[in-house]
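Student: okay, here's the prediction I keep looking at, along with the sequence it came from:
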Amino acid sequence: MSRREAREELFKLVFEAEVNETPIETVVEDYMGREELKVNENGKTFITTYAKGLGENQDEVMAVLNNNIEGWSFERIGNIEKALLKISTYEILFQDTPAEIVINEAVELAKKYGDEKSYEFINGVLAKVVAKKN
């Protein structure tokens, strides 16, 4: 499983957590216990590491997002966008992945799962997150 595929699986899990208003750690734990799980060890490590980090740094991620979303409150945006923004902001702030890769993959997932304007919104917010981080 590539990192891109693992990131997409993580997105689906964070989306599930958003929709069900369940902690991400709980959703990931349930996911890892599934018999039909088709994730290799690298994928499992990526998903569990990022889910744990996202849970532990939720307050900081949300503060950064709320400071970079103009004209909207986080609660008003869609669950797809929420999930993508949380994962991407966490990765930009706490991981060593180049920001360009994080943004590109978030935009591609937004194009695949979101509505026709989702990717523009995601790109704009993440660009602000990166600019303020540097």
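Tutor: Thanks, I have the structure now.

Student: when you work out contacts or count neighbours from here on, use the C-alpha atoms and nothing else.
Tutor: Fine.

Student: tally of neighbours for Ile78?
Tutor: If you look again at residue 78, you'll see it is Gly, not Ile. Using other CA atoms under 10 Å, the number of residues around Gly78 comes to 15.

Student: if I pick the most centrally placed residue in the chain, what's in contact with it?
Tutor: Using CA atoms, centre = their mean, the residue of the chain that lies closest to the mean C-alpha position is Ile87, 2.0 Å off. For Ile87, the contact set (CA atoms under 8 Å, 6 or more residues apart in numbering) comprises 11, 14, 50, 54.

Student: can you put these in JSON lines and add neighbour count and secondary structure?
Tutor: Output for those, formatted as JSON lines (neighbours: other CA atoms under 10 Å; DSSP: H, G, I helix; E, B strand; the rest coil):
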{"residue": "Phe11", "neighbour count": "24", "secondary structure": "helix"}
{"residue": "Val14", "neighbour count": "28", "secondary structure": "helix"}
{"residue": "Tyr50", "neighbour count": "21", "secondary structure": "helix"}
{"residue": "Leu54", "neighbour count": "23", "secondary structure": "helix"}
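
Student: okay, one more to line up with it:
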Amino acid sequence: MALSRNQLHYIIMTVIYDELVDFSTSNKSRERDARELISEMCGQPYEEVDDFVKNMVIVSLSKYGIIRDAYVPFLKNWKWERLPLLTQAILLMSYSHYYFVEKSDKRVVINIAVSLAKKYIDIKQSQFINAILDGVIN
């Protein structure tokens, strides 16, 4: 069964979040890597997973420093490291989506991010994400 685009975005966010948690806790003896988690969440072997999911996760994680640095000037009174990890995951995913993976409409990328934040974080973080993305994505 094919997964919807919303389900794919949820999977991408979750895998990036999982990697951020591992990175922040310096978990060197991880039980599974991103490929295994992607495969498990999609319910199919990694090789058969939608390329969009694989590309989004790979780009978001491999370009972490570049993406983080792009957000820093827009984080008024905030430091990237102090943002909740789920917020970081959504911001990484959104930047990758717009600049590296698919040149989607700015409003679409922001809407996806805000929808995820409303559903999995809270309204205040969704407003924060909306404002930050509006400045970063041009």
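Tutor: Great, that's in hand. Not measured: the values here are computed from a predicted model.

Student: now for the residue nearest to the centre of the first structure: what does it line up with in the second structure?
Tutor: With TM-score structural alignment as the matching criterion, the partner of Ile87 of the first structure in the second structure is Met93.

Student: now do the helices in the second structure.
Tutor: For the second structure, the helices identified by DSSP state H occupy 5-24, 34-42, 51-62, 64-71, 85-96, 106-120, 123-136, in order along the chain.

Student: most tightly packed of those?
Tutor: For the helices of the second structure, ranked by mean neighbour count under the definition mean count of other CA atoms under 10 Å, the leader is helix 85-96 at a mean of 24.

Student: circling back: what separation do you get for the match of Ile87 of the first structure and Asp69 of the second structure?
Tutor: In this structure, Met93 of the second structure and Asp69 of the second structure are separated by 14 Å, where distance is defined by CA to CA, to the nearest Å.

Student: ok, now Trp78 of the second structure?
Tutor: 13 Å.

Student: and what of Ser24 of the second structure?
Tutor: As for Ser24 of the second structure, its distance to Asp69 of the second structure is 17 Å (criterion: CA to CA).

Student: Val21 of the second structure now?
Tutor: Val21 of the second structure sits 19 Å away from Asp69 of the second structure when distances are taken as CA to CA.

Student: over to Val114 of the second structure?
Tutor: 21 Å.

Student: with Ile12 of the second structure instead?
Tutor: Ile12 of the second structure sits 21 Å away from Asp69 of the second structure, taking CA to CA as the criterion.

Student: which ones are touching whichever residue in the second structure pairs up with Arg76 of the first structure?
Tutor: Residue correspondence, TM-score structural alignment: Arg76 of the first structure in this structure matches Arg82 in the second structure. With contacts defined as CA under 8 Å, 6+ apart, Arg82 of the second structure is in contact with no residue.

Student: for Lys118 of the second structure, same thing?
Tutor: Counting by CA under 8 Å, 6+ apart, Lys118 of the second structure touches 125-126.

Student: how about it, what's its match in the first structure?
Tutor: Taking TM-score structural alignment as the criterion, the aligned counterpart of Lys118 of the second structure in the first structure is Lys111.

Student: likewise for Val108 of the second structure?
Tutor: Alignment of Val108 of the second structure against the first structure is given by TM-score structural alignment, with Ile101 as its counterpart.

Student: relative to Asn123 of the first structure, how far out is its match?
Tutor: Per CA to CA, Ile101 of the first structure is found 12 Å from Asn123 of the first structure.

Student: separation between the equivalent of Ala17 of the first structure over in the second structure and Arg107 of the second structure?
Tutor: Under the alignment (TM-score structural alignment), Ala17 of the first structure pairs with Glu19 in the second structure. Between Glu19 of the second structure and Arg107 of the second structure the distance is 27 Å, computed by CA to CA.

Student: that concludes my questions; thank you for your assistance.
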